[in-house]
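Colleague: Structure of the sequence below:
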Amino acid sequence: MSITKYAYGIFLLVAALLVSVIDTSWKGTVLCWFLVMIGILSCFIGRYSKSFWLKNWLNRYF
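Modeller: Predicted structure coming up:
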């Protein structure tokens, strides 16, 4: 199993953890949940898809 499949998701989940520690206001909470949802979606895409259009788009631009 390659860690690169989950790199986007792991990065976003770590960013969400940092945001939740640094910013405890409601804006920080909203940003944290947004990053968590996008991170889980990125892990799902990295795990279950080989030719999914969003994965190809992410690889092209990021």
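
Colleague: Could you use CA atoms for every contact and neighbour count after this?
Modeller: Noted.

Colleague: okay but T29 is in contact with S20, surely?
Modeller: Yes: under the criterion of C-alpha atoms under 8 Å, T29 makes contact with S20 at 6.5 Å.

Colleague: I'd like the structure of this one too, to check against the first:
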Amino acid sequence: MDTKIKQLEQELLNTRLSLEQAEVILLNLIRLDNQTGDNFLLPHEDVIVTQKSAIRLLQSSQI
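Modeller: You can find the predicted model right below:
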């Protein structure tokens, strides 16, 4: 029973991480659409999350 709970907790954590990463990627894409200027700003933390998301996607595609 305890093992099942830990497994469910891990699945919940992974799901939350995936949702957070998707949100950051979408926000970054929105920020890239700067029609009023020649530049855009992305918070450093969002860049790190995007990089980790890309690595996670690449790793999962190799399974």
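
Colleague: And the TM-score between them?
Modeller: In this superposition the chains share a TM-score of 0.41, using TM-score structural alignment, normalised by the length of the first structure; 35 aligned residues with a C-alpha RMSD of 3.0 Å.

Colleague: Can you report how many residues lie near L19 of the second structure?
Modeller: The number of residues packed around L19 of the second structure, counting by other C-alpha atoms under 10 Å, is 12.

Colleague: Which residues are in contact with the nearest residue to I40 of the first structure once chain neighbours are set aside?
Modeller: Leaving out its chain neighbours, the residue that sits closest to I40 of the first structure by C-alpha to C-alpha, 6 or more residues apart in numbering is G9, at 6.0 Å. G9 of the first structure sits next to I38, G39, I40, L41, S42, C43 when contact means C-alpha atoms under 8 Å, 6 or more residues apart in numbering.

Colleague: how near is the fourth one to R47 of the first structure?
Modeller: Relative to R47 of the first structure, L41 of the first structure is positioned 10 Å away (criterion: C-alpha to C-alpha, to the nearest Å).

Colleague: again, but for the second one
Modeller: From G39 of the first structure across to R47 of the first structure, the span is 12 Å (C-alpha to C-alpha).

Colleague: All set, thanks.
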